[in-house]
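Asker: Sequence and predicted structure are below.
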Amino acid sequence: MSDPLSCPEFLQNPYPFYDELRAAAPVQQVKTGSGGRPSYLVTGYAEAKAAFGEPGLSKDTARFFAGRSSGRNLHPAVAHTMLATDPPEHTRLRRLVTKAFTTGAVTRLRPYIQHTVDRLLDALPKDGEADLVAGLAIPLPVTVICQMLGVPEADRAQVRTWSNDLFAAGQPQRIDTASHAVAGYMTGLIEDKRRAPDGSLLYDLIAAREDGEQLGEDELVSLAVLLLVAGHETTTNFIGNAVLALLQHPELLDRARTQPGRLSSMLHELLRYDSPVGIATFRYTTRPITVGETEIPAGVPVLISPGAANRDPAQYPAPDRPDAERDARVHLAFGHGIHRCLGAPLALAEAEIALRALLIRFPALRLAVAAEELRWRRTRLMRGLESLRVFTR
């Protein structure tokens, strides 16, 4: 079939497309990209969970594309991050950064997150119209991850622009240019940290040793870029999507306002309902595998869709309606298995603090535009709003 993920209607609302594809087969071959390259798309929950843990699926993009000319000029630090590795390389790299995102580490960050949220909300108009994507969802996570990495405040706006450009669907030159810019910046920042240690996460990585092994220069740059991008892109979408879902479902909004203690558990349902990651990053088969009832040959790309899986009626009754009473903790918005998002505790903390403060500060918050006027980012990987206009009173 032709590429079902290329039309503008899909980017605006992918869920009817996911439903149609899943109803036909929860795992099926589709054509993706301008060249119509055959790939397998996984849209069922059970199948997606199994695929995330399938050892016959590799994320080693360098091996897959070896000897193939893509015509691209993507910087190696962006093309070959920890996300694009398999064990044992992935295991070693992940072990070196995991401690920065443990529950305990995130708990110590909560006062800084709260301070940042309060400062951002102070800047919003008290009686007027505001864009919660530009005013809260974007600056909060990028400020937090830049603080963790030790990025100077004067550089953070530019760093955020480069990171956003890396997801510019259909604009390969823009993506490639941004990849070199952000990698070059991180190379310079690493040198700055070597000359003047500051206790940042980036310096910790420079000094880190695990079983007597230190990170190489290319690995340091790659991890720095990955932490920067992954540390805020998905959280930005998470916060924006969650606020929109609350504003569009009054019963959910009322529950969040009147029972703020329930908000942390509700976040999982909000993640399930509108996952910030629509389609997970690239995987391919290293040998023939079977996912669900579908046999997939060796050497072909496999696209796993958390966005589709989280709306699978076989897993979640009435999946197109957010339910505050639903236990959605097994959602796949953060992935599953060895590649599950290591920043999940930080994302949950940022969203919880931001939403709680937002609803207290602006009890009359409401949408300033009709739902059909909302515009979504033009990327298959991410599911996030370009803007979210609201009235604060």
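Answerer: Noted; the coordinates are in hand.
Asker: C-alpha only now, for contacts and for neighbours.
Answerer: OK.
Asker: Val30 belongs to a strand, doesn't it?
Answerer: Yes: looking at Val30 with DSSP: H, G, I helix; E, B strand; the rest coil, it is inside a strand.
Asker: distance of Thr294 from Ile279?
Answerer: The gap separating Thr294 from Ile279 is 19 Å, by C-alpha to C-alpha, to the nearest Å.
Asker: repeat for Arg378
Answerer: Distance from Arg378 to Ile279, by C-alpha to C-alpha: 13 Å.
Asker: and the two? which has more neighbours close in?
Answerer: Ile279 (23 against 20; other C-alpha atoms under 10 Å).
Asker: Leaving out chain neighbours, which residue sits closest to the more buried one?
Answerer: Ser305 (4.2 Å; C-alpha to C-alpha, 6 or more residues apart in numbering).
Asker: Could you report the separation of that neighbour from Pro38?
Answerer: 16 Å.
Asker: I'd like the distance between the residue nearest to Ile279 and Ala245.
Answerer: Ser305 is 20 Å from Ala245, by C-alpha to C-alpha.
Asker: between those two, which one's more packed in?
Answerer: Ser305 (27 against 18).
Asker: residue contacts, that one?
Answerer: Residues in contact with Ser305 (C-alpha atoms under 8 Å, 6 or more residues apart in numbering) are 41-43, 48, 277-280.
Asker: Pasting the second one now:
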Amino acid sequence: MTDKAVPAAELYTDEFAADPYPAFAKLRTDSPVCPVTSPRFDSFLITRFEDAKAALNDPRLSKDLYGPGDHYLRIFGPNSAGLNKNMLNSDPPEHSRLRQVTGRAFAPRRIEALRPRVAEIVSGLLDKVEPQGKADLMRDFAIPLPMLVVSELLGIPRTDNDNVLEWTQVIRESGSSGRPPAEEKARVQEAQAWLHGYLQDLVTAKRAEPGDDMVSMLISACDEEGVLSERELVSTAFLLLFAGHQTTADFIGNAMVALLTNPEQLALLRKTPELLPHAIEELLRFDGPLPVASPRVATEDLEYQGVRIPEGSIVGVVINSANHDSAQFEDGDRLDLTRERGPHLGFGHGVHYCLGVSLARMEAQIGIGALLRRLPGLALSVPVDKLRRLPAASPFRGLIELPVHFTA
């Protein structure tokens, strides 16, 4: 076992983007708490299940990147300040206050009431895809599905959906456009500025004409209850917009690749569709959309697996590595839809456990179920190693394109 630092350039390669799991397995064996160096910031990666679970709930690992040290500047850059002051980047009691406000919109009864509308959106998307005999499942289905759902939840007018989607995708696909780094950075900053301005304008519009939507609810919490600041209001709206569609879109894409490259598991799910809710959990464990949990900062000197993590260090909990740990999941690198359901970390753990878990599960179940029912003979149109993916250093694991063909 070694705690020798690994340069990020050696870890985040094209091969890693295609399949990070061999590298994760090596880290779990050789360096379960691995120092990683990069030009922007150094960090420690925690890769084993028990360590990851403990770290996700360790109060000494702070999510408040805006506290002492302004760690957000190192991680996100100065243009993030207006969009990232939200519950994702905060600790109790601030986190508890923000989560309580936002949690009202995710009450189980409210989410379950969305089921017919989610099914309607899925059906509408597939009505366009089905006659073609081929599709890009990311562009035509996986990305627009959760985007349409979260836009309606937030109260974004349908006429604005295309522009909002375009700018969020600029951020999502950062690093994959082939532009020079300076031009790419400027493009992302432009997207951040546009989204910040758009959400401010949306708040202004909803103040004048409130509705039964999340933004109007947040405005009430800000103006009438005084439990949200204006900055927190806009930032929380951005978090709900981005987190509400990004991870679900990437999960649906990853799940379909997993099924299409494991034909016996695909056949099993087609034969026993009642297995779908259980299958969603295994697919999330197998190849989740958020490989590393959002950054944490050590508030004091720590030690994990005998490795000292100095105060002020940035720590990444590698969820996708933990979810393949053979000490927790037998033959963890194998997809098994009949696997006994275990406590995977795909939705996180502790106080930052995913708030939108019920909605994400519903969208995935309805969406993937409909794909399997309505697109017979579904298959990849390119070899799996030729799929275009997000860059290895992206905080997300997802696809840029997912070309498929099927029987029209």
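Answerer: The structure has been received and is ready for your questions. Just so we're clear, the structure is a prediction, and the values are computed from it rather than from any experiment.
Asker: just to revisit the earlier point, aligned to the residue nearest to Ile279 of the first structure, what sits in the second structure?
Answerer: Counting by TM-score structural alignment, Ser305 of the first structure lines up with Val318 in the second structure.
Asker: Please apply the same query to Ala371 of the first structure.
Answerer: Per TM-score structural alignment, Ala371 of the first structure is aligned with Val384.
Asker: residues contacting Ile389 of the second structure?
Answerer: Residue 389 of the second structure: Arg, not Ile. 17-18, 397-401 are the contacts of Arg389 of the second structure under C-alpha under 8 Å, 6+ apart.
Asker: again, 6 Å this time
Answerer: By C-alpha atoms under 6 Å, 6 or more residues apart in numbering, the residues touching Arg389 of the second structure are 398-400.
Asker: Checking the residues you listed against the first structure: which ones persist?
Answerer: Retained in the first structure: 398-400, out of these (criterion both residues aligned by TM-score structural alignment, their matches' C-alpha atoms under 6 Å).
Asker: so which of those residues is the most crowded?
Answerer: Gly398 (31 neighbours).
Asker: And the longest helix anywhere in the first structure, what does it pack against?
Answerer: Ordering each helix of the first structure by length in residues (DSSP state H) puts helix 172-195 first. On a contact count with 3 or more C-alpha pairs under 6 Å, 6 or more residues apart in numbering; DSSP states H and E, helix 172-195 of the first structure meets no helix or strand.
Asker: Go again with 7 Å.
Answerer: helix 156-165, helix 217-230 (3 or more C-alpha pairs under 7 Å, 6 or more residues apart in numbering; DSSP states H and E).
Asker: ok, and what's touching the longest one?
Answerer: It refers to helix 217-230 of the first structure. 77-78, 81-82, 145, 163, 183, 186-187, 202 (C-alpha atoms under 7 Å, 6 or more residues apart in numbering).
Asker: In the second structure, what stretch matches it?
Answerer: The aligned range for helix 217-230 of the first structure is 230-243, by TM-score structural alignment.
Asker: mean shift between the matching stretch and the first structure?
Answerer: After superposition onto the first structure, stretch 230-243 of the second structure lies on average 0.6 Å away from the residues it aligns with, using mean C-alpha distance after the TM-score superposition for the first structure.
Asker: Could you give me the buried positions within that stretch?
Answerer: Buried residues in stretch 230-243 of the second structure, defined by neighbour count with 16 or more other C-alpha atoms under 10 Å: 231-243.
Asker: Please enumerate the helices of the stretch 201-350 of the second structure.
Answerer: With helices called from DSSP state H, counting those that start in this stretch, the stretch 201-350 of the second structure shows them at 214-223, 230-260, 263-271, 276-286, 319-322.
Asker: Relative to the whole chain's centre, how far out is the shortest one?
Answerer: The one in question is helix 319-322 of the second structure. 14 Å (C-alpha atoms, centre = their mean, to the nearest Å).
Asker: mean shift between the helix or strand following it and the first structure?
Answerer: Downstream of helix 319-322 of the second structure, the next assigned helix or strand under DSSP states H and E is helix 357-374. When the first structure is overlaid, helix 357-374 of the second structure sits 0.7 Å from its aligned residues on average, using mean C-alpha distance after the TM-score superposition for the first structure.
Asker: which other residues reach whichever helix or strand comes after helix 357-374 of the second structure?
Answerer: Using DSSP H and E, the helix or strand that follows helix 357-374 of the second structure in sequence is strand 379-380. Contact partners of strand 379-380 of the second structure, identified using C-alpha under 7 Å, 6+ apart, comprise 260, 403-406.
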